[in-house]
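J.: What shape does this take:
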Amino acid sequence: MEKSDAATIEIAETSRERKGKLPFSGAPAAALGRVKAARGHNRGIGIFDLILRICAAVTTLAAAVAMATAEETLPFFTQFFQFDAGYDDMPTFSFFVIAMAIVTGYLFLSVPFSIVCIIRPIATGPRMLLMLFDTMMLTLATSASAAAAAIVYLAHNGNSSANWLAICQLYSDFCQKVSGAAVAGFVGVGVLILLVLASAIAMRRH
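T.: Next up is the predicted model:
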């Protein structure tokens, strides 16, 4: 009798131990680990986003300033005739300056939202807002840079079919500045593309 009682007690204790061990007892820990990993991943993307945002703002600001200061007056002029070239002589270049100024202002204003994404890496609202406006600014910067590049190409090479003469042989300094501004604009476009991709990756991790 003593042996059967001991065996019964051992079986009862074993069954209680098995009942106490839930099959999904490790699920909360695994879910918590995934949340921590996603948070660390998104925080890294947020830091990368902040660095890219500052670089893009500096680049677009440099493009706007370079274009806005592009001006040259030819040395051979008289009291009544002056030959000069400025960015405001061409509406396309004026549009480029305005567009890059808007993009630069937005990028600087968006820095606090980027910092919020670093502090709260799981928050989807600020990230979605940045992704939306980054895409809009990317479209604006791309259109302005492409239009400016087309005019710069005509300034360098002209168009014989339309009887447009190349002016860069005369206005070399002016052409150098507007060419540099167009290149800086496309660099800004490239950084904005990286910003949109970083936001998309961060949103995918949520």
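J.: For the rest of this, base every contact and every neighbour count on C-alpha atoms.
T.: Noted.
J.: if you go through this protein in chain order, where are the helices?
T.: 2-20, 27-68, 91-109, 111-119, 125-157, 172-205 (DSSP state H).
J.: With mean neighbour count and distance to residue 76 as extra columns, can I get the ones you listed in JSON lines?
T.: Formatted as JSON lines, these follow (neighbours: other C-alpha atoms under 10 Å; distance: least, C-alpha to C-alpha, whole Å):
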{"stretch": "helix 2-20", "mean neighbour count": "11", "distance to residue 76": "97"}
{"stretch": "helix 27-68", "mean neighbour count": "19", "distance to residue 76": "24"}
{"stretch": "helix 91-109", "mean neighbour count": "20", "distance to residue 76": "25"}
{"stretch": "helix 111-119", "mean neighbour count": "18", "distance to residue 76": "48"}
{"stretch": "helix 125-157", "mean neighbour count": "18", "distance to residue 76": "20"}
{"stretch": "helix 172-205", "mean neighbour count": "20", "distance to residue 76": "15"}
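J.: Now show me the structure for the sequence below, then we'll compare the two:
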Amino acid sequence: METDRSGETAINIIPGTKANGKGKAPVVVSSTKAVEQPKGGLKKGIAICDFLLRLCAIGAALGATATMGTTAETLPFFTQFLQFQAQYNDIPAFQFFVIANAIVAGYLLLSLPFSIICIIRPYATAPRLLLVIFDTVMAGLTIASASASASIVYLAHYGNPNTNWLAICQQFGDFCRSVSGAVVGSFIAGAILMVIIVLSAFALKRS
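T.: The predicted structure is shown next:
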């Protein structure tokens, strides 16, 4: 019996020897090959990065949602009967922003168990493929809402003389700073989702 380096074990029988007291030796060939299971270190590392990036994206999306949803400013005047107030729900683009980022944050939270499955089973393709599909949809939703809100923020900062839209950030400074920060947070969440998609696609390619 010999064992080679590849893990294959073979039983060699010398011709002409007797077995069980008979003249003919039974021809017995037994070969077993040890199948080496790939360790999957690279895929597991990608899955761990995926999980950590999802946590970061949750923080960015939740921060953007909370910041925009609580943004309001009232200008002080001599009388309480004459006040100017700016709120996020006065602008439909900001309302869409809050709803979209809340949906993205909820999805990312629900996707964490699937990301953990990819860590435990780095060669499982079904959960990773499912995540890639929904991550792409959520990345598009995040970037769309952030882009729509960014255009409103630009008008708030600089206005548009051709359409007689006045810049309001000189009066509502705190309001503009809050919505600007929320938009930046949403863009960060969208960028993280794009990185997650690229990592997942790379892991699927090497399956």
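J.: So after superposing, what's the score?
T.: The TM-score (TM-score structural alignment, normalised by the length of the first structure) is 0.83; 181 aligned residues with a C-alpha RMSD of 2.0 Å.
J.: Figure out which of the helices of the first structure is closest to residue 79 of the first structure.
T.: helix 172-205 (22.2 Å; C-alpha to C-alpha).
J.: And stretch 44-55 of the first structure against the second structure, how far off on average?
T.: Here the mean offset of stretch 44-55 of the first structure against the second structure after fitting is 0.3 Å, by mean C-alpha distance after the TM-score superposition for the first structure.
J.: Quick one: the residues in the second structure that that stretch pairs up with.
T.: Alignment of stretch 44-55 of the first structure against the second structure: residues 45-56, by TM-score structural alignment.
J.: number of nearby residues for the nearest residue to residue 171 of the first structure once chain neighbours are set aside?
T.: Of all residues beyond its chain neighbours, the one nearest residue 171 of the first structure is residue 72 (6.6 Å), with distances taken as C-alpha to C-alpha, 6 or more residues apart in numbering. Around residue 72 of the first structure there are 18 other residues, counting by other C-alpha atoms under 10 Å.
J.: Can you lay out the helices of the first structure as a markdown table showing distance to residue 79 of the first structure?
T.: Below are the helices of the first structure laid out as a markdown table (distance: least, C-alpha to C-alpha, whole Å):
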| stretch | distance to residue 79 of the first structure |
| --- | --- |
| helix 2-20 | 101 |
| helix 27-68 | 26 |
| helix 91-109 | 27 |
| helix 111-119 | 50 |
| helix 125-157 | 27 |
| helix 172-205 | 22 |
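J.: Select, out of these, the one closest to residue 163 of the first structure.
T.: Proximity to residue 163 of the first structure (C-alpha to C-alpha) singles out helix 125-157 among the helices of the first structure, at 10.9 Å.
J.: Mean per-residue distance, that closest one versus the second structure.
T.: In the superposition against the second structure, helix 125-157 of the first structure averages 0.4 Å from its aligned positions (mean C-alpha distance after the TM-score superposition for the first structure).
J.: so which of the helices of the first structure comes closest to residue 81 of the first structure?
T.: Of all these, helix 172-205 sits nearest to residue 81 of the first structure, with 19.0 Å by C-alpha to C-alpha.
J.: thinking again about what came up before, the residue nearest to residue 171 of the first structure contacts residue 82, correct?
T.: No: the pair residue 72 of the first structure and residue 82 does not pass the contact test of C-alpha atoms under 8 Å, sitting 10.7 Å apart.
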